[in-house]
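Asker: Next input, structure requested:
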Amino acid sequence: MAFMPFVTAGDPDTETTAAVLLALRDAKVDLVELGFPYSDPIADGPVIQASYTRALGNAITVEKIFAMMTSLKGQGLPPVLAMVSFAIIFRHGTTTFIRDAAAAGFSGLIVPDLPADEAEDLLAFATAAGLDLVQLIAPTTTARRTQQILQASTGFLYCISVAGTTGVRRDLPPELLDQLRNLRTQSRLPLAVGFGISGPEHVANLESVADGVIVGSAMVRRIA
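Answerer: I've put the predicted structure just below:
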C-alpha cells in the first residue's frame, strides 16, 4: 500500500517545507502531494485552509515553490505532485506553468477545480512535458462523468472517500469499498484514496481494494 502525505508549500516557510520533503524522503514515503496555497480552495477543510492562509501570509509564491523544488533536485526525493488550483496555473500561463513545474522536478499535477471534460488541453501539455495529470473521483460522480475522468487521468486515480472537504474523520463510509471495487473493473490505473484518511484502521480497511492512501489534514496538523 503506497503512502502519499500532503504538505503545504511554504507553511511556515520554504526552508521548513524543504526539510519536511527531505525527511519524507528518508522515511521512504512513496509519493508526496505538495499543495500550492490558494485563497479560495474548494475542496479543503479548515486545517489545510488555515495552513494555506499562513503560507500566503508569509508571501509564498509559485516562483518560490519552483525555486525550492529546483534546489532539491538530485537529492532523491520521491515523486512530488503539485496540488494546484487551475486559477494559479492560468494566472502563471498554462504552458509556462507546465514547463516550470517539469523543470523544477515535479512528477505530476492534481487540479481539483478543473472538470475532466475541460482538461483536454492541460492533459496534452502535461503529457508532452512528462507530467501526470491525476483526476479526482468522488462517491457522487455519475457513470458518465466517471468515464470522462478515466479518459483524462494518468498516473493514478485520486478517489475521494467521502463527499465534502478534506479533514480528519473517525469512520469511512461503508459503501466506499464497493465503489473502489467497481472502479477497479473500469480502469487499470492505481487507486489512491484521500479525504478523511488519518489512522491505521483506515489503511487496514482499504488494503484489499486500494493501491495507496493520501493523508492530508492529519499530516498538516503535525507539521503545524
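
Asker: Please count neighbours and contacts with C-alpha atoms only from this point.
Answerer: Noted.

Asker: burial measure for Asp113, as a count.
Answerer: When neighbours are defined as other Cα atoms under 10 Å, Asp113 has 15 of them.

Asker: Can you show me the helices along this structure?
Answerer: Here the chain has its helices, by DSSP state H, at 14-26, 46-57, 62-71, 86-92, 94-104, 120-128, 143-152, 176-186, 200-206, 217-223.

Asker: and those helices as a markdown table, adding mean neighbour count?
Answerer: Listed next are the helices of the chain as a markdown table, based on neighbours: other Cα atoms under 10 Å:
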| stretch | mean neighbour count |
| --- | --- |
| helix 14-26 | 16 |
| helix 46-57 | 20 |
| helix 62-71 | 17 |
| helix 86-92 | 15 |
| helix 94-104 | 18 |
| helix 120-128 | 16 |
| helix 143-152 | 16 |
| helix 176-186 | 15 |
| helix 200-206 | 14 |
| helix 217-223 | 17 |
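
Asker: Please give the structure of this sequence too, so both can be compared:
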Amino acid sequence: MTSRVSAAIDAARAEGRGAFVGYLPIGYPDLQTSIEAAVTLAENGADILELGPPYSDPVMDGPVIQEATTAALAAGFKLRDTFTAVREITSRVDVPVLVMTYWNPVLQYGVDRFADDLAAAGGAGLITPDITPDAAGEWVAASTRTGLDRVFLAAPTSTDDRLEMIVRESTGFVYTVSTMGITGERAQLDAAARTLVARLREHGAAHACVGIGISNAEQVAGVLEYADGAIVGTALVRALRDGGLDGLAATAQAIAGGTKPRSL
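Answerer: Just a heads-up that it's a prediction; the model follows:
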C-alpha cells in the first residue's frame, strides 16, 4: 500500500522543493475552529498536516503548545474528537493528516480500535514521540493491517543500531529531532540535525523531516538543504492564538515560501 505521506513528500520534490509539515493541536481554541485552522493550513501551503490531540502530560511540548492544549482540555476535548476532526478535515482537503500523539491515550483507547477509527476517518497515520519501535509491536501490526503510516522519532543521541531499527520500522518519513529538548522556536537550529539526517540516509531512510525549533521561512530553507521536509508547530499555534485564522493563513504562506528553491 502506497504511503500518502511519502507521496506528498515525493510530489513536493517533483516540484523542486521540500515539504512543509504543519502542526496544530486539535480542539484549540475549540473543536470547530481547530478544524477550520487545519483546513486553512492545508490551503495555505502545508503539504502534510500533523494534528495533536491534547494530552495532560505533554512531556515534549513547549509553553505555547502546552498553553493551547491545556485550554483545549479545559474546554472539554475528548480523544474521540480526534476522529471527528480528521474526518471533517480530510473530507475538505487532500493533504494527508498525521496524528501526533503520546502513546498512553492510544493504549487507553485500544490500539486496534484507534487504528481502525483513524483509518475510517481518512487519517494517514501516527507520529508517536514517546514510544520506540521495539516497544510498539502492537502498533506495528495494527498499522500494517490498516495501511497507516508509522512515524518514529530519531534523536542526535540515537545509536546506529537504534537508527537502523527506526528506519526499518518507520513509514512515511522519519521524524528527525533537531535538538534535544522540548518544542519551540530557536534562533539557531542545532547543526546536529544535519549530521543526524546524514546518518539516517546511511541507514537507508528515504524520507527524513526535521522538527523542533523551526519557526520561519529562512529556517525552513536551511533545513531543506539537507532534509526532505520541515516540521513547524509553535509558530503556527502562536499565529492562530494571536491572529486567528487570517493570522494563521499569513504565517503559513510565509513559512511555505521557505520550501521553494532560492533561485526562484
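
Asker: still on that earlier bit, out of the helices of structure 1, which gets nearest to Arg170 of structure 1?
Answerer: Among these, the nearest to Arg170 of structure 1 by Cα to Cα is helix 200-206 (8.9 Å).

Asker: re the thing from before, any idea which of the helices of structure 1 gets closest to Ile160 of structure 1?
Answerer: Closest to Ile160 of structure 1 of the helices of structure 1, according to Cα to Cα: helix 176-186, at 9.2 Å.

Asker: Tell me roughly how far the closest one lies from structure 2 on average.
Answerer: In the superposition against structure 2, helix 176-186 of structure 1 averages 2.0 Å from its aligned positions (mean Cα distance after the TM-score superposition for structure 1).

Asker: and Ser39 of structure 1, how many neighbours?
Answerer: A count of nearby residues for Ser39 of structure 1, using other Cα under 10 Å, gives 10.

Asker: Adding distance to Met1 of structure 1 as columns, could you present the helices of structure 1 in TSV?
Answerer: Shown next, in TSV, are these (distance: least, Cα to Cα, whole Å):
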stretch	distance to Met1 of structure 1
helix 14-26	16
helix 46-57	24
helix 62-71	26
helix 86-92	29
helix 94-104	26
helix 120-128	26
helix 143-152	21
helix 176-186	14
helix 200-206	8
helix 217-223	18
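
Asker: So for Pro5 of structure 1, which of the ones you listed sits nearest?
Answerer: Smallest distance to Pro5 of structure 1 across the helices of structure 1 (Cα to Cα): 6.6 Å, for helix 217-223.

Asker: which residues of structure 2 does the closest one align to?
Answerer: The alignment of helix 217-223 of structure 1 onto structure 2 (TM-score structural alignment) spans residues 234-240.

Asker: The matching stretch: average distance to aligned residues in structure 1?
Answerer: Mean deviation for stretch 234-240 of structure 2: 0.9 Å (mean Cα distance after the TM-score superposition for structure 1).

Asker: follow-up on the earlier one: wait, which of the helices of structure 1 is closest to Ile137 of structure 1?
Answerer: Of these, nearest to Ile137 of structure 1 by Cα to Cα is helix 143-152, at 7.1 Å.

Asker: Aligned to Ala59 of structure 1, what sits in structure 2?
Answerer: Using TM-score structural alignment, Ala59 of structure 1 sits opposite Gly76 in structure 2.

Asker: count of neighbours near its match?
Answerer: So Gly76 of structure 2, with other Cα under 10 Å, has 12 neighbours.

Asker: just to revisit the earlier point, contacting residues around the match of helix 217-223 of structure 1?
Answerer: With Cα atoms under 8 Å, 6 or more residues apart in numbering as the test, stretch 234-240 of structure 2 has contacts from 22-25, 37, 62, 64-65, 68, 183-185, 215-216, 246-248, 251-252.

Asker: Report the distance from that stretch to the chain centre.
Answerer: Mean-position distance between stretch 234-240 of structure 2 and its chain equals 14 Å (Cα atoms, centre = their mean, to the nearest Å).

Asker: Surely Tyr28 of structure 2 and Ser34 touch.
Answerer: Yes: counting by Cα atoms under 8 Å, Tyr28 of structure 2 does reach Ser34; the two are 5.3 Å apart.
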